[in-house]
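A.B. asks: The amino acid sequence is not available; the structure is as follows:
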């Protein structure tokens, strides 16, 4: 009886999501304050608008007058079109709050697109080094950043790799010895001792395959490079402990970095470097960019908008709508603490890894007060704050954080994209039981709703990020969001490895989590960079253990008030792991009616406590898998689950679940306003069919007017289920494996996997890179159907990779996927070569001159994907070869016949 009651409450919550606050019929008319980007003066009228700062002071006076008069009047601050370049954080307190029965709304003027920016536009460019194509421009004194954007796109910082530097590492106390022995001193001689302290080593997978830590160098003396403390100790000397739910692994001190960043000599095409001493920004534009015309934005604020409430005086009753929050940075990873990654962008930052961080008394507090990433928009003790129909992008930390006593807030209908860290964070990692440290329940984050948001391309700098993260929360609803193109997990619930709040009972990892719901979300293209995560990833206790009057555990009540994960759909997993992942000490979770396919493991975890229901789910992959056990999870129940094919057709799936997953109603425009995406295509055949067949297409951006064609033949019928799914009927004579989708915002084409004649075919390359740990990247990685790993050659002149298709085909397209973890610029200035006969030379010129060869020169950096039209040329052998000297790395190569 408890679950139906909870479902009814959940339905009621959906009905009020995004609804305006009730206003009495006799309420006085709202007051409007008008703002414009370059405005000045105190009027704040439609004809004489004012600045943001003046508008905030005007609102405070109006609120004070209302308080004195006993009035309750809504106030609207209307922002005109344009960019508002903030010189300091726009901070809201209880003085800016609406009253109990009124709101203050900061919103875009009709038809306007106001942008709140924390960046300085860089001008005054001059050619600095003509041979290297390096340009320079002055920046204001004291300006620092970790990001630069060129024409609205994130530019990579100057970087290199150990292979490019022909560099080997061995452990020494506090750092490394290098081969060549002079590398560090030569670099220091070129850039100076101060700049050497800015050189940053990046370690993908260093502290577990779910992490990417960063530490900076300190000094170079002979062959020895010392790393900055406390970062190096926090990365390599994490203490061991016996907590049954796992450990936080230390990185081997001899592990070579994945890449090395932030020094002038590392500059490559498309990259930037900031000389903080001389206040100069350097940039190497690609050939197609004109420095005189570029918009180069350098973020300088770490916080754009904040809400500084307190438990006694919360910030409340404010709405933000129609605004864009863009261009902010975050400088903590540049400190000596670096970025000692734990998971989900939680970090160890203390001065000594052997001592507690904050108030925890167990080791380094792996279960306690880990440092949480801040938000570029962050609210503390926030009540009834609404973020509706905004855009959060080009941000250097987390997009939005609601923490510490935040309740009854709504985040709905927003887009989160191009963010360095997490998309949305709710709750705190500290105080799992506030009452035990003298606080009261006002500290809890409760009754918050995150709904109908579009979240993609987050974790751009710190890829252990999740799209949505819940820490310690109650009565949270996360529903109808669409998340795609993610480096790691989609939605994460719980603090890493549970939470030990009392060292006297470390196995009792209790917290205040209860009554949270993750439902009807659409998650695809996740786990694209890191490993060991999932579409929905859960750790620790998700509900309270409720006892009956006789002292026994009331299982029904405990499950009903735990975590409900229901009606979510996930596909297109990159690096394989569990799709629905109940991990370390997870318990009291109800997985119901979820759908997943094309992963590796459908559901399971590692050292899970238990108390789990898994009911009515559709999965193409094994479920109930607990590879790290014993202990075997206790009290698990599975019932009514269905096994579906790895490449399911529409008939294999519950279409009502597909229809309701992701954005619904008026919020579907967040995807339909963008170019369509195809993330999955199921075709019953790879050749023309003799009778009509239905084809399932999954992705993003579909609407009732979407058109579908199969080659040049229009679909006989298109049934759009939602913005993320459609079913198209291929008529007789059409090839259902070759699909094009067209909307008002563009077209996209794709082919079913069965049509890729390169998959799992024999591949070879000119050499194979081997990492310091012995890991290799063979040629076959580029044709294994998984674009989350990659092949890689050594750093050499004109490296090549090739595949034997087994027989000759008339070829239509070759589809190339660049890697995602780093170094994408290496895959540029290359040739795609097709031959019906084996290649007879390793040299590029000789290969291009070989009789019967077809080739295409690709000068630009490869994308994900880059599609090369082969124009029907006949071929059995396909080669990719760089024109210059570098490593050749390929995430995936697909070869599509005509």
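C.D. replies: Received, thanks. Bear in mind that the values here come from a model prediction, so they are computed numbers and not experimental data.

A.B. asks: Please make it C-alpha for all contacts and neighbour counts, starting now.
C.D. replies: Noted.

A.B. asks: Hmm, residue 282 is touching residue 269, no?
C.D. replies: No: counting by C-alpha atoms under 8 Å, no contact exists between residue 282 and residue 269, whose distance comes to 11.2 Å.

A.B. asks: okay, the two: which has more neighbours?
C.D. replies: For residue 282 versus residue 269, neighbours defined as other C-alpha atoms under 10 Å are more numerous around residue 282 (22 against 19).

A.B. asks: helix or strand for that one, which one?
C.D. replies: strand 280-283 (DSSP states H and E).

A.B. asks: Next, the buried residues of that strand.
C.D. replies: For strand 280-283, burial by neighbour count (16 or more other C-alpha atoms under 10 Å) applies to 280, 281, 282, 283.

A.B. asks: who does that strand touch, helix- and strand-wise?
C.D. replies: Here strand 280-283 touches strand 134-138, strand 272-275, going by 3 or more C-alpha pairs under 8 Å, 6 or more residues apart in numbering; DSSP states H and E.

A.B. asks: And the contacts of the last one?
C.D. replies: To tie it back to what came earlier, the one meant is strand 272-275. Under the contact criterion C-alpha atoms under 8 Å, 6 or more residues apart in numbering, strand 272-275 has outside partners 148, 155-158, 262-264, 267, 280-284.

A.B. asks: Just the buried ones from those residues, in PyMOL syntax?
C.D. replies: In PyMOL, this line selects whichever of those come out buried by 16+ other C-alpha under 10 Å:
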select buried, resi 148+155+156+157+158+262+263+264+267+280+281+282+283+284
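
A.B. asks: also this one, for the comparison:
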């Protein structure tokens, strides 16, 4: 009854806040500019009459050829779907012809040019980029890791299949790169690395794998997270994106030279009628203001956001530090840096951030109600910087390659990641956001080190009543910085969330994980259970239900139900309160 009343009250608040004076109807049968034209019409209606408009999108698929951009002049706008309304960043591939065990088709140009992509979906189901393993438990492990010469040594048997592609590419005279497009995905503790293969050299029963820059430089210079070798649990790996690997139903390969797409259908798939969606956009919606002139009071209601990609790994590889935040430079320090009140710092690193299907920057009261974010090749919804009072309510996040929901800074690009972040202008800090009653599943299905809900340098965020399951790594990650110094994080609230079946691929994780000094932050009445047990993690015992990591300070954790008290307090600061967590805590608090 309480939950139902809360939903009704939220609905009343939204209805009163977004009362529109006129309605503009948009149909997907119109040209691809219909939605953008409707936004302009609403903008001009407000400019000329001082009144607000609602855009109603009738059911259907709206194929975008560029992101929908909303700016301060669009403040007050509502966009409401009709229950089956899809904003889509993909094109369809048709005209399939059988070729041996596979089918092939020509990929159409997009905006007048050929394009590349990292995902496809067939009849709404994600297909598998051709890879060397189908059973994760049978991934081979690395043999050695030569930092000086930037060589990864692997078993010879692991490269024999991809070396078939070398002969085929040589016949096509594909310049020096005989492994064009081939990638090696490396499991390294709490993250992965996506490394583009430059060459493979067989020596005896081993093979030396050499990678392209810039990721080769980053991979062999960054100390954390590192691959495991000469250990009890050496790091596993697999290859992707070679025609020679396309040998299982559901796999695909795109030859960027010829524009041919190859696919081996799953049982029951008829390629003469199949809906094959290939993503062309990285972002569907961009909401962008400036600190002194923000976007405000925009609501998306009952709209699906589908089919995006993220292409940076295809051009620069992907070597992340944590939560998908990729390194742009990193190296070990000699000697280490003494930090007052913190342990010595042995490395430095600078970070970048992946694209998301929806990106919000310098905007207040931007709400997403009853929406679905599904089939996405980057992250889902990202409140980047300077966002306040936004609400994400009753949305479904599913089948997402990286993070589901992202909020706040994870160190600006020009700031070293371990330094405390306390900007003079606190307006840049995302605050008073609410993430309520959402469902997260099948998140981080490509970058296994990403999380369902990632909140960095934030304050006064409420994360409540979310259902989080089938996650590759951590469920909810709160905080950033790896130090206990005073920063901009405070008064965050994480409660009544149900987190289960997490850590499907990576350990050094938790259902709920924290970093940094967060005065006034409370984590309570959550349920965390059912950790996955992948056989290939770097340390089979290094998983937790609750985990306060480096610098976590002034956080209260109480009344959280977990099957046992398997928690970690790693290099934490002062002021943390642990009270009544474990199997004795209230168990049926989530309604």
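C.D. replies: Structure received. Values in this document were obtained by computation on a predicted structure and should not be read as measured data.

A.B. asks: Quantify their similarity with the TM-score.
C.D. replies: For these two chains in superposition, a TM-score of 0.84 is obtained (TM-score structural alignment, normalised by the length of structure 2); 541 aligned residues with a C-alpha RMSD of 3.1 Å.

A.B. asks: quick one on the thing from earlier: nearest to residue 133 of structure 1 among the contacts of strand 272-275 of structure 1?
C.D. replies: Nearest to residue 133 of structure 1 out of these is residue 284 (C-alpha to C-alpha; 5.8 Å).

A.B. asks: Show me what the closest one aligns to in structure 2.
C.D. replies: Applying TM-score structural alignment, one finds that residue 284 of structure 1 aligns to residue 264 in structure 2.

A.B. asks: okay, now residue 174 of structure 1: neighbour count?
C.D. replies: Counted with other C-alpha under 10 Å, residue 174 of structure 1 comes out at 16.

A.B. asks: ditto for residue 103 of structure 2
C.D. replies: 17.

A.B. asks: Would you agree it is in contact with residue 96?
C.D. replies: Yes: counting by C-alpha under 8 Å, residue 96 is a contact partner of residue 103 of structure 2 at 6.0 Å.

A.B. asks: So for these two, which residues contact both of them?
C.D. replies: residue 271.

A.B. asks: any idea how far residue 543 of structure 1 is from residue 590 of structure 1?
C.D. replies: 11 Å (C-alpha to C-alpha, to the nearest Å).

A.B. asks: More neighbours: which of those two?
C.D. replies: Higher neighbour count among residue 543 of structure 1 and residue 590: residue 543, with 25 against 22, using other C-alpha under 10 Å.

A.B. asks: just checking, that one is part of a strand?
C.D. replies: No: remark: residue 543 of structure 1 does not belong to a strand; assigned using DSSP: H, G, I helix; E, B strand; the rest coil, it is coil.

A.B. asks: Contact partners for it?
C.D. replies: Counting by C-alpha under 8 Å, 6+ apart, residue 543 of structure 1 has contacts 512, 513, 514, 515, 558, 559, 561, 562, 563, 587, 588, 589.

A.B. asks: Give the aligned equivalent of the last one in structure 2.
C.D. replies: Superposed on structure 2 with TM-score structural alignment, residue 589 of structure 1 falls opposite residue 555.

A.B. asks: Quick check: which element contains residue 227 of structure 2?
C.D. replies: Judged by DSSP H and E, residue 227 of structure 2 forms part of no helix or strand.

A.B. asks: Could you double-check that it sits in contact with residue 190?
C.D. replies: No: using C-alpha under 8 Å, residue 227 of structure 2 makes no contact with residue 190, being 9.8 Å away.

A.B. asks: Determine the residues that are contacts of both of these two.
C.D. replies: Common contacts of residue 227 of structure 2 and residue 190 (C-alpha under 8 Å, 6+ apart): none found.

A.B. asks: Do I have it right that residue 57 of structure 2 meets residue 26?
C.D. replies: Yes: the pair residue 57 of structure 2 and residue 26 qualifies as a contact (C-alpha under 8 Å) at a distance of 5.0 Å.

A.B. asks: More neighbours: which of these two?
C.D. replies: Using other C-alpha under 10 Å as the criterion, residue 57 of structure 2 and residue 26 rank with residue 57 on top: 26 against 19.

A.B. asks: What separation do you get for the aligned residue in structure 1 for that one and residue 32 of structure 1?
C.D. replies: With TM-score structural alignment as the criterion, residue 57 of structure 2 lines up with residue 79 in structure 1. Going from residue 79 of structure 1 to residue 32 of structure 1 by C-alpha to C-alpha gives 10 Å.

A.B. asks: corresponding residue for residue 373 of structure 1 in structure 2?
C.D. replies: Aligned partner of residue 373 of structure 1 by TM-score structural alignment: residue 354.

A.B. asks: Pull out the buried residues from stretch 220-234 of structure 1.
C.D. replies: Buried-residue list, stretch 220-234 of structure 1, by 16+ other C-alpha under 10 Å: 220, 223-234.

A.B. asks: ok, residues contacting that stretch?
C.D. replies: 172, 174-185, 188, 215-219, 336-340, 348-353.

A.B. asks: Mind giving me the PyMOL command for buried ones among those residues?
C.D. replies: Remark: buried members of those, expressed as a PyMOL selection using 16+ other C-alpha under 10 Å:
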select buried, resi 174+175+176+177+178+181+182+183+184+185+188+215+216+217+218+219+336+337+338+339+340+348+349+350+351+352+353
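
A.B. asks: So which of the contacts of stretch 220-234 of structure 1 are in helices?
C.D. replies: In helices, defined here by DSSP state H, the members of the contacts of stretch 220-234 of structure 1 are 183, 184, 185, 188.

A.B. asks: Tabulate the buried residues of strand 280-283 of structure 1 in a markdown table, adding columns for distance to residue 387 of structure 1.
C.D. replies: Shown next, in a markdown table, are those (distance: C-alpha to C-alpha, whole Å):
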| residue | distance to residue 387 of structure 1 |
| --- | --- |
| 280 | 37 |
| 281 | 35 |
| 282 | 37 |
| 283 | 36 |
